[in-house]
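*Asks:* A predicted structure for the sequence below; I have some questions about it.
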Amino acid sequence: MTIQTPTAAPSRATAPGAAALTGTGLCTVLLGAALPLIDFFIVNVALPTIDRDLNASEPVLELVVAGYGIAYAVLLVLGGRLGDLLGRRRLFVGGMAAFGLTSLACGLAPTAWTLVAARVAQGAASAVMLPQVLATIQATTAGPRRARAMSLYGATAGLSMVAGQVLGGVLVSADVLGTGWRSVFLVNVPVVVLALVLAVRAVPETRSAHPEPVDGPGTVLLALSLGALLAPLTEGRSAGWPLWTWLSLAAFPFLAYAFYAVERRADRAGRTPLVPPSLFRLPSLRRGLVMVVPFSIGFSGFMFVIAVALQQGEGLGATAAGLALAPMAAVFFGTSLAGPRLVARWGTRIVTAGGLLQGTGVALIALAAWRDWPHLGVLGMLPGAALAGAGQALQLPILFRIILSEVPAERAGVGGGVMTTTQQAALALGVATLGSLFLSLAPGLGMRDALVVTLLVQLVAVALTVTLSLRLPRTIA
């Protein structure tokens, strides 16, 4: 089976007179894709200094990470719908401006709770901006250009998640102008100003030719469903699992079913719901999403746990903890550049090969931690981090291409929103589950053994991804 990239007629995919996406425009929207993911991970190495400066409790520190992630995940699909309705460049520019303002608010936050509120707003701004990236690519490219753009999007997403943590460590240690941890947010402001100038000049305006109104009931039920799952998993351990966490988890399946029922009814009535169930009839989207979930859970959990283990367990500074992952970022970048050529020759078999490489890398990191602790650093992690980075680069960009390959251009915003919501919810789940596992085990087992056990659990997620990859069609158009 060959996965064909759809080439919808311009009249259905773009606004009248919309231009094709130029190289500058593509770089601009990819920058918009990088910023939200960088900011999800950049705070991991900054949490100890935020704690000291703002005297934040552990539950509040977790909200600094989770508040952003939950708001981001809950509103992504709505952001895609609004772009289809109001214009994708307009929403991209508006979301980018809001992201810059909320980043400034994070950087100037006087208290921990003010920082939490600013991070929630920053996540909401990201949810407005990011879906427009994929929708714009889908609506303004076709054929080989779309395949290349999607590969670059996947490479940007993966590199951003690793580079964010490295950049965070460098900025915190550099203490630019005495700003300390605040620089991890303030650095966004000049980048946003540049991106806004480029977006106005180089990103074409597109929108759906037949936009649907906002699905109010679906939006509310999706928000309630994701919140009921992610909030207790994130805050439960540090809060001592109070009654509200169990009630919230118990409500999740009922809310999720109510969301599905409302969306199915709207779909059957000929309306376009927030998440059309008919979209999941596309085999490529279904298979790709199922693989993105374990991949993202393992990835984000690993990044969070490594940051905590190296700083709190080994006493490394923010720079050393961040740079320990530099080999992973460098190899990811180099491998992702070769990705399109490898796909053209080997098809989706490289996804399976990537999973095997990633699994080997995680196992080597676990072995190094068991052998070298408490002296695990850049050199100890180098072989495992390099292999893991190469493996991730052979999976994530290809999965993104597979997921969106059969989505019609007129549903580009909805399809992109579904994909990014799934990925973001899984990233938040990874921090909540693997992070909570590690922090729960550390007091009894010690940091070394807790880290090793958590990495072995991550290997289960990698093994699941490899198994699922065997069911993928062999070729990608």
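*Replies:* In hand now; what should we look at? Residues are numbered from 1 along each chain as shown.

*Asks:* Could you use CA atoms for every contact and neighbour count after this?
*Replies:* Fine.

*Asks:* Spell out which helix or strand contains the residue most central in space within the chain, please.
*Replies:* The centre of the chain sits closest to Gln424, judged by Cα atoms, centre = their mean, with a distance of 4.6 Å. Under DSSP states H and E, the secondary-structure element containing Gln424 is helix 412-445.

*Asks:* helices or strands up against that helix?
*Replies:* Applying 3 or more Cα pairs under 8 Å, 6 or more residues apart in numbering; DSSP states H and E, one finds that helix 412-445 contacts helix 58-86, helix 112-140, helix 216-239, helix 283-308, helix 396-404, helix 447-469.

*Asks:* Of all the ones you listed, which one is nearest Ser436?
*Replies:* Nearest of the helices and strands packed on helix 412-445 to Ser436, taken as Cα to Cα: helix 216-239 at 6.6 Å.

*Asks:* Next, the angle from the closest one to helix 58-86.
*Replies:* Compare the direction of helix 216-239 with that of helix 58-86 by axes from the mean of the first three to the mean of the last three Cα atoms, to 10 degrees and you get 160 degrees.

*Asks:* which other residues reach helix 216-239?
*Replies:* Taking contacts as Cα atoms under 8 Å, 6 or more residues apart in numbering, the residues outside helix 216-239 that touch it are 58-59, 62-63, 66, 70, 73-75, 78, 241-242, 244-246, 248-249, 251-253, 255-256, 258-259, 262-263, 273-275, 425, 428-429, 431-433, 436, 440.

*Asks:* Okay, one more to line up with it:
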Amino acid sequence: MAVTLPARRAGAMSPRAVARSGGLHPVGVFFLLAGAFLPIMDFFITNVALPSIDTSLHASASELELVIAGYGVAYAALLVLGGRLGDRLGRRHVFLAALVGFVVASGLCGFAPTVGVLIAARIVQGATAALLIPQVLATFHHTLEHDRKARALALYGATSGIAAVVGQLVGGLLVSADIAGASWRPIFLVNVPIGLIVLVVAARIVPHTRSDHPVGIDLPGTVLFAATLTALLVPLTEGHSLGWPWWTWTMIAVAVVLGAITFVIERRAERRGEIPLLPPSLLRLPSMSRGLVMVLAFSIGFGAFMFVFALTIQDGLHADALHGGLAILPMAALFFLGSVFAPRFISRFGRGALSAGAIIQLAGLAALVVVVVRGWPHVSLWDMAPPLALAGGGQSMLFAGLFRSVLADVPTHLGGIGSGVLITLQQSGLALGVAVLGTVYLAQAQHNTAHAFATVEVAQMAIIALLAIGVAALPRFTTPSANTPTADA
């Protein structure tokens, strides 16, 4: 049973006292979000550092792709398992243990002597991130209710987007600063002191929670699901740089077969009265079935944008890593400001706020394409700043609303599983966006970078337009219940 405290009472007590009573203080919310920020940022922070890693470690194109893909595949494949382990072993324990692993892996990345060691350390980073992230959402789901839960879920969605944008900004700043001649290494080493601070504080102020009805690990489902994602994401990520050899197509075909087998086995397990890794009944909840499709679509477009924008700035306009990171600053600033007000607007206007955010983002992306195509190759960062800011403000509203809606119908005791499924779809969408739309960009950029960028952005705009219409299919943000955040319809 969830232990919750009224907002006024929680605010009047010390964070540690609130944790001892089983509640979560607002300061605890902040540190859980800080713990989630680092792994999400690390998926994107390497985008602007790849040229420096190449120069330092003499990596091949496929090895550079694996620096990103190794992290992404491990992250996506183990997220649902991470949620289930938290439900069973205790979310606080799993969060702290995973954070220790993430800090150690970050240190290994920063001191990696070869690209092989870097790839291995990145896989460990992704695996520990997958165990860490679901505990954040599940703890919110278990300890908060009504408006406090709604705000925390919206802030998590905002944190995800901000971390992605800030990742490229911080990566550019650290690589260009070349601290002590370390080149790209500080982009990983910066996680160590921040992670240790979060670890020490979270150990004192995050409550111990677990599911009242913990379930087994579902080893067959875990192995099959991880194999399916690996068989799909590895060839999609590596295919272009390797010229699409036969094994990439074979792995994609295998992924389809494994996906079908996974579905059949999970459905049979649930019919036997078990709770499989991906419960079909959970996926049939209105908030999950509709919201997850939208999160996946949004993430495909967002992941593709972050990838192709970085390449357009650095390879197309020949900007250095510092300017490549600074170019995204207007989007980051408005995303942050929009995220501050998003929970209030969503609570007041419900699904209409999400549609408005999608329309604003669509206008910003359209203006950005016009600026790039008309001004190419003499496009200044100042020219792109206004449309980037507009897009950032709009997508903050859509991002926060989608995360809030997906978990609305999920029972509290399945919070870890639901959180894991949600973030898995988000992470898979980011990877698919880079793999599919990124491949389209790389193929066209050889002839015309501006048109390649425009092609990808038209695809993203089509996704956003569909989302602007599709939010009407989401469940209404209605009256409060034990498992549903409060908001006006």
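*Replies:* Done, it's in. Owing to the predicted nature of the structure, the values given are computational and were not obtained by experimental measurement.

*Asks:* Buried subset of the contacts of helix 216-239 of the first structure, written for ChimeraX?
*Replies:* Here is the ChimeraX command that picks out the buried ones among the contacts of helix 216-239 of the first structure, judged by 16 or more other Cα atoms under 10 Å:
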select :62,63,66,70,73,74,75,78,245,248,249,252,255,256,258,259,262,263,273,274,275,425,428,429,431,432,433,436
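
*Asks:* distance of Val93 of the first structure from Gln132 of the first structure?
*Replies:* Remark: distance between Val93 of the first structure and Gln132 of the first structure (Cα to Cα, to the nearest Å) = 10 Å.

*Asks:* The two - which one has more neighbours?
*Replies:* For Val93 of the first structure versus Gln132, neighbours defined as other Cα atoms under 10 Å are more numerous around Gln132 (36 against 23).

*Asks:* hang on, that one packs against Leu86?
*Replies:* No. With the criterion set as Cα atoms under 8 Å, Gln132 of the first structure and Leu86 do not qualify as a contacting pair; they are 11.0 Å apart.

*Asks:* ok so, going back, now the helix holding Gln424 of the first structure: buried residues?
*Replies:* Buried residues in helix 412-445 of the first structure, counting neighbours by 16+ other Cα under 10 Å, are found at 412-439, 441-442.

*Asks:* Glu238 of the second structure pairs with which position in the first structure?
*Replies:* With TM-score structural alignment as the criterion, Glu238 of the second structure lines up with Glu235 in the first structure.

*Asks:* actually Val440 of the second structure, not the one I typed
*Replies:* Across the alignment, which pairs residues by TM-score structural alignment, Val440 of the second structure is matched by Leu437 of the first structure.

*Asks:* In the first structure, point out the residues matching the longest helix along the second structure.
*Replies:* The single longest helix within the second structure, with elements called by DSSP state H, is helix 146-177. Mapped onto the first structure using TM-score structural alignment, helix 146-177 of the second structure spans residues 143-174.

*Asks:* try stretch 277-295 of the second structure
*Replies:* Counting by TM-score structural alignment, stretch 277-295 of the second structure corresponds to 274-292 in the first structure.

*Asks:* For that stretch, which outside residues touch it?
*Replies:* Contacts of stretch 274-292 of the first structure (Cα under 8 Å, 6+ apart): 3, 77-78, 81, 214-215, 218-219, 260, 263-264, 267, 396, 399-400, 402-407, 414-415, 418-419, 422-423, 465, 468-469, 472.

*Asks:* list the buried ones in it?
*Replies:* By 16+ other Cα under 10 Å, the buried positions in stretch 274-292 of the first structure come out as 274-277, 279, 284-285, 287-292.

*Asks:* measure Thr128 of the second structure to Val370 of the second structure for me?
*Replies:* Using Cα to Cα, we find Thr128 of the second structure at a distance of 41 Å from Val370 of the second structure.

*Asks:* more crowded one of those two?
*Replies:* Regarding Thr128 of the second structure and Val370, a neighbour count based on other Cα under 10 Å identifies Thr128 as having more, with 29 against 14.

*Asks:* Now for that one: which residues touch it?
*Replies:* Listed by Cα under 8 Å, 6+ apart, the contact partners of Thr128 of the second structure are 75, 98-99, 101-102.

*Asks:* Identify the residue of the first structure aligned to it.
*Replies:* Using TM-score structural alignment, Thr128 of the second structure sits opposite Ala125 in the first structure.

*Asks:* This completes my enquiry, with thanks.
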